[in-house]
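Colleague: next comes the sequence, and after it the predicted model I'd like to discuss.
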Amino acid sequence: MTRPSTAALRSWAAACAGGLLLYASFPPLGWWFLAPLGPALLILAVRGRRAQSAFGAGGIFGIAFLAPLIVWLANLGLVPWLALAAVQALVFALAAMPLPRLLALPGWPLYTAAWWVALEAVRGRAPLGGFPWGRLAFGQADAPYAGWAAVGGGPALSFAVALLGSLLVYGLTAGRGGRRHISAAVCLGAAALVTAPLALPAPGTSGPSAVVAVVQGNVDRERTLEEQARVRGVAENHARETKALADAVRRGDVPRPDVVLWPENSLDSDPERDPELGSLVADSVRELDSPLLIGAILEGPGKRAYNAGQLWLPGQGPVSRYAKRQLVPFGEYIPARSLLGGLGALQLIPRDFLPGTSTAPLEAGRVRLGDVICYEIAYDDRVRDTVRAGANLLVVQTNNATYERGLQAGQSEQQLAMARIRAIEYGRAVALASTSGVSAVVAPDGQVMDRMGTWRGGHLVERVPLSARLTLSEWLGVWPEVLLGAPVLVGLALSLRRPRSTATAPQSPASTPEPDQPFTNLLS
């Protein structure tokens, strides 16, 4: 067996360190300022390397980043966690193969930033509908440049983070090569990236508003999937907390809400077909005399069902619903069920859900609820569609009990971080309702107005603005992703026209290493 060279070991160390630092920029640690170091160290790991070496470094980066980021998935078992981490690491590895060629081009920081946007576009769509968790943008809600999300959504913010990391490497190598004027120009460019969003107008707080109540009923913290599947009383827990909210209203402790929100799966069956559940929901609506959005499993055709939010109005009952459109593979449906459906914990998923089709907001008086369910918050088009359909308040109904019941590793906090970015992106308040936490109310500027931790019951009541203004991100739609990611195709085309001897040799103000040698002088 051939012993790895010192250059290879340095490359792997840089890739591993980059992945771990990028992980640390996300919740539960939330050290957002470390995010640019992830792209920077990946650049150092693959710079000057051949495609095969870059494949290895990219895979190490991907596993070091995503394995700890989604370790909460181990609550479902080691196999789901390791399998998803491995698939995502493979995507990073394959994407890293052409990266050394891009790093050999003049102006490579722009190409590497575009590479990140393109990579995230692929990860968000494939395989099986994609897995956008871990996009650079989703860890940057507290960053001073988070306002880029209002300009071009997640793609613009991810581009900014990746460009900062790229400029860091470019500027430092320029300084070490004696080209201090280039280093100074890079510093100015980085400063502009950080400060430009601060000039954007703050989301307006004048105009119509509404009082929103989020009810977190909580569930028993069961330790196995079998126990979790047998949990009962979730609806009763939410009805009890709703009664406590009604008592608080009657005492004058909180204002009467214009709309009350229950989380995903607050009911485990269809209240229109289950008289006991239907009566429980109707009683909760009467307690407050306010519209109530529940989360329920609604019956569909062919013995299949919808994971849905259903709006009940006082004196009218259920009037409208939103059915989840982005279903979770191996959670809400089983690909190749005839082959895989009998394996292990998959037996606890007896039927496949149907995806919904409607994007229309749910109307409760002047409140137009744009409902997204659970991990739909990670998908640009799912959130964009409901905002464009006229929503003036975004709602995230979620059930995170399965992912927090044993090892608590930040899944709920990561979801809240995404909700904060969506608030900035669309200038809308976001209400996050969870069965067992974290629940929160987020202002249009991404700041958390109030929140409730995990494994407790209670309610949140906040007055939020009902915004209908158009952000630049909403107006541009998918175009920022297209325009910011497209340069990577131009860069790849240019790199293929370069001679082999220069295709892997980095062009920078610093000295150029030999082919297949990592650019690690900053590490030594």
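Modeller: Happy to help now that I have it.
Colleague: could you use CA atoms for every contact and neighbour count after this?
Modeller: Will do.
Colleague: from Glu241, how far off is His459?
Modeller: 7 Å (C-alpha to C-alpha, to the nearest Å).
Colleague: more crowded one of the two?
Modeller: Per other C-alpha atoms under 10 Å, whichever of His459 and Glu241 has more neighbours is His459, with 23 against 20.
Colleague: residue contacts, the more buried one?
Modeller: Under the criterion of C-alpha atoms under 8 Å, 6 or more residues apart in numbering, the contact list for His459 reads 213-216, 241-242, 245, 452.
Colleague: now do Ile424
Modeller: Shown in contact with Ile424 (C-alpha under 8 Å, 6+ apart): 146-147, 149-150, 444-446.
Colleague: top of the residues you listed by number of neighbours, please.
Modeller: That'd be Ala146 among those, by other C-alpha under 10 Å, with 31 neighbours.
Colleague: distance of the nearest residue to that residue once chain neighbours are set aside from Ala419?
Modeller: Distances taken as C-alpha to C-alpha, 6 or more residues apart in numbering put Gln140 closest to Ala146, at 6.0 Å, once the chain neighbours are dropped. Counting by C-alpha to C-alpha, the separation of Gln140 from Ala419 is 11 Å.
Colleague: so where do the strands sit in this protein?
Modeller: Under the criterion DSSP state E, the chain contains strands at 209-216, 259-261, 292-299, 305-313, 317-323, 362-364, 367-373, 393-398, 430-434, 439-442, 448-452, 458-465.
Colleague: find the residues that touch each one of His459 and Glu241.
Modeller: Shared contacts of His459 and Glu241, counting by C-alpha under 8 Å, 6+ apart, come down to 215-216.
Colleague: Arg47 is in contact with Pro100, isn't it?
Modeller: Yes. Using C-alpha atoms under 8 Å, Arg47 is in contact with Pro100, at 5.2 Å.
Colleague: which ones are touching the nearest residue to Leu172 once chain neighbours are set aside?
Modeller: Among residues not flanking Leu172 along the chain, Ser183 sits closest, at 6.8 Å (C-alpha to C-alpha, 6+ apart). Taking C-alpha under 8 Å, 6+ apart as the criterion, Ser183 is in contact with 170-172, 174-175.
Colleague: need the residues you listed in CSV (columns: distance to Phe26 and neighbour count).
Modeller: Listed next are the contacts of Ser183 as CSV, based on distance: C-alpha to C-alpha, whole Å; neighbours: other C-alpha atoms under 10 Å:
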residue, distance to Phe26, neighbour count
Tyr170, 25, 22
Gly171, 25, 25
Leu172, 25, 20
Ala174, 30, 21
Gly175, 30, 17
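Colleague: comparison target, given below:
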Amino acid sequence: MQTLAPADGDSGPDKTPGGMPTGADTPLRLPVALGLAVVAGLALLVAFPLYGLWWTAPIGVALMAVAVRGRRLRAGFGLGLVTGAVFFGPLLAWTNLHVGYAPWILLTLFQATYLGLLGMALAWLSPFARHRPWVWPAGIALLWVAQEALRDRAPFGGFPWGRLAFSQADAPTLALAGYGGAPLVTFAVAAAGGLLAYALGQAVGARAWTRAAAATGGALAVVLVGLVLPTTTPDGRAVTVAVVQGNVPRLGLDFNAQRQAVLNNHVAATMALADKVRAGQVKQPDLVVWPENASDIDPLRNPGAADAINTAARAINAPILVGAVLSGPEQGQSRNAGIVWPADLAPGTRPEQMYLKQHPVPFAEYLPLRPIVEPLAQAITNQAKLLRTDFVAGTAPGVLTLGPAKVGDVICFEVAYDDVVRDTVRAGAQLLAVQTNNATFDESEAMQQMAMVRLRAVEHGRDSLMASTVGVSGFVTSDGNVHDASGFNTDAVLVRDLHLGSGTTPATSLGPWPEYLLTLAALALLVAAGVARRRRPAPVEDTGQAASA
């Protein structure tokens, strides 16, 4: 009689004491698995703003894991890809508002590929986890962190949008950011999902209700552990900060064509604030923050723009952090900058402090491999005129002195990158200012970005703010709560006291090490799973002689 080893290389299904298969590790029928993959993507999606149902993130993790468990590698990849497409497509829909569908579809599929790789890795791991109950939930959590670590870095510096951690701004798990940053928050969410996946297997497949209940309780404990963790509170003096959201005449990619009107809007709003200060209606600010692209006319080269900003700074009698686009340093290059504009700038002199954005966005602010990519980019975006200038990256953290405060300047998408924000705090930032321009996107993108600001505030124990051209602007205290948030696509001036911080959270001190260690653990599990596969028993060849019953 012919005896064959299982096709996936494991040692067969778990058995009850009576020797019957439990069914906990039996792959689902493909139509069922495909349906679960779709629902997993939807569950991940609604965890993020504008929906904000943070508790669905672990459910999405669990459903994807259940869908791929016990499958061949290519099936695991395909199911993960489906989950990724369903998740990233709507999440990143704001990228298609003004450049057409092709870039959005390409970005969606590219990001979904990482979840495909995750699905493949989970399928690879599942035979190893068959007789090791702890491996499955732990492996799910570790592999999610590893997947995000790769996606956040490759290629061209990565694209961290859609990290599990960024869905947790309203969740108890947010407190974990202060202890291990975004990677620890992702690990906790995925660990809760892994425990739910294990519970589903035990309940539905094995009918092991006690183990299913224990795993579900464990998932709940992981999600709620943040309720007992303290957050770091800034210990310094209070400073009064004003955020000016000047708005734009109209949303869209022709934002640069409106640059004089946009600058005028921010000057006028600051002048109006100065009138209210003189009338005693508003407290005198210690510093003012304008958003990214508040002056797309280079004020270091254009006397008219410089005079307008000078007028606003003198009127408000406080330094202004001006988001500006600077020409050069060479032909065909630009710089995305935050410039400290003093109220007492002497005539004919230039501001001395500025921050240059360190992480320009590939394909939006510069074209990598330009000779190859430019013809393709022009063909799929139909926006050739937007592709002629590359933004040059800065090389130093954005710690700027504005009045009594050392402000950590972070520009737009940089808030998604752990190292950019962490290096800014380590360099001495007492509060964080995120300058952004959402004029080419929509409210969902702005709210997703605000969720990142909330995580960074908790991660580093710093009061923070987001200043946008069109919204959403607002203040975030170090506990992650948002205050005085503006509306979208409107003008607003916000004034609030924030506290300066000098302390260091465990996350700031540990830096990237939690992510490194969790990723190494994930790789070790994959290697162990590979070794176990190589040691599987070889199939017994059929010799043509039937074994006796």
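Modeller: In hand now; what should we look at? Not measured: the values here are computed from a predicted model.
Colleague: what TM-score comes out when they're superposed?
Modeller: Here the TM-score for the pair of chains, by TM-score structural alignment, normalised by the length of the first structure, is 0.90; 493 aligned residues with a C-alpha RMSD of 1.9 Å.
Colleague: need the strands of the first structure in a markdown table (columns: distance to Arg498 of the first structure).
Modeller: What follows is the strands of the first structure, written out as a markdown table (distance: least, C-alpha to C-alpha, whole Å):
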| stretch | distance to Arg498 of the first structure |
| --- | --- |
| strand 209-216 | 58 |
| strand 259-261 | 58 |
| strand 292-299 | 56 |
| strand 305-313 | 52 |
| strand 317-323 | 51 |
| strand 362-364 | 55 |
| strand 367-373 | 47 |
| strand 393-398 | 49 |
| strand 430-434 | 49 |
| strand 439-442 | 50 |
| strand 448-452 | 50 |
| strand 458-465 | 55 |
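Colleague: return the most buried member of those.
Modeller: Most buried of these by mean neighbour count (mean count of other C-alpha atoms under 10 Å) is strand 430-434; its value is a mean of 31.
Colleague: average distance between that strand and the second structure?
Modeller: Superposing on the second structure places strand 430-434 of the first structure at an average distance of 0.7 Å from its equivalents, by mean C-alpha distance after the TM-score superposition for the first structure.
Colleague: start and end residues in the second structure for that strand, please.
Modeller: Taken onto the second structure by TM-score structural alignment, strand 430-434 of the first structure occupies residues 464-468 there.
Colleague: residues making contact with that stretch?
Modeller: Contact with stretch 464-468 of the second structure is made by 243-245, 289-292, 431-438, 450, 453-454, 457, 472-478, 498, as judged by C-alpha under 8 Å, 6+ apart.
Colleague: swap in 6 Å and give it another go.
Modeller: 245, 291, 431-437, 457, 473-476 (C-alpha atoms under 6 Å, 6 or more residues apart in numbering).
Colleague: hang on, the earlier thing: map the residue nearest to Ala146 of the first structure onto the second structure.
Modeller: Taking TM-score structural alignment, the alignment pairs Gln140 of the first structure with Gln168 from the second structure.
Colleague: do the same with Cys374 of the first structure
Modeller: Cys374 of the first structure maps onto Cys412 in the second structure, by TM-score structural alignment.
Colleague: what sits against the closest residue in space to that match that isn't next to it in sequence?
Modeller: Taking C-alpha to C-alpha, 6+ apart, and ignoring the residues beside it in sequence, Cys412 of the second structure has Thr436 as its nearest neighbour in space, at 4.3 Å. Thr436 of the second structure makes contact with 291-292, 411-412, 468, according to C-alpha under 6 Å, 6+ apart.
Colleague: hmm, try it at 10 Å
Modeller: Applying C-alpha atoms under 10 Å, 6 or more residues apart in numbering to Thr436 of the second structure gives the contacts 290-294, 323, 410-415, 446, 449, 466-473.
Colleague: got it, and Asn307 of the first structure?
Modeller: By C-alpha under 10 Å, 6+ apart, Asn307 of the first structure lies in contact with 264-265, 268-269, 295-300, 322-325, 327, 332, 353-356, 373.
Colleague: and for Ala238 of the second structure?
Modeller: By C-alpha under 10 Å, 6+ apart, Ala238 of the second structure lies in contact with 286, 404-405, 496-501.
Colleague: repeat the analysis, applying 7 Å as the threshold.
Modeller: Contacts for Ala238 of the second structure were tallied using C-alpha atoms under 7 Å, 6 or more residues apart in numbering; they are 497-500.
Colleague: same deal with Ser279 of the first structure?
Modeller: Per C-alpha under 7 Å, 6+ apart, neighbours of Ser279 of the first structure: none.
Colleague: how much space separates whichever residue in the second structure pairs up with it from Ala343 of the second structure?
Modeller: Matched by TM-score structural alignment, Ser279 of the first structure corresponds to Asp307 in the second structure. If you measure Asp307 of the second structure against Ala343 of the second structure using C-alpha to C-alpha, the figure is 12 Å.
Colleague: quick one: map Pro314 of the first structure onto the second structure.
Modeller: Checking TM-score structural alignment: Pro314 of the first structure goes with Ala343.
Colleague: that match against Ala313, yeah?
Modeller: Yes. Counting by C-alpha atoms under 7 Å, Ala343 of the second structure touches Ala313, with 4.6 Å between them.
Colleague: quick check: neighbours shared by those two?
Modeller: What both Ala343 of the second structure and Ala313 touch, as defined by C-alpha under 7 Å, 6+ apart, is the set Pro319.
Colleague: ranges for the helices of the stretch 351-500 of the second structure?
Modeller: 370-381, 418-426, 443-460 (DSSP state H, counting those that start in this stretch).
Colleague: most neighbours per residue, which of the ones you listed?
Modeller: Most buried of those by mean neighbour count (mean count of other C-alpha under 10 Å) is helix 443-460; its value is a mean of 26.
Colleague: give the contact list for the equivalent of Met449 of the first structure over in the second structure.
Modeller: Using TM-score structural alignment, the partner of Met449 of the first structure in the second structure is His483. Each residue near His483 of the second structure by C-alpha under 7 Å, 6+ apart is listed here: 474-476.
Colleague: now swap in Ala89 of the first structure and tell me
Modeller: 59, 62-63.
Colleague: over to Glu425 of the first structure?
Modeller: Contacts of Glu425 of the first structure (C-alpha under 7 Å, 6+ apart): 149-150, 153, 473.
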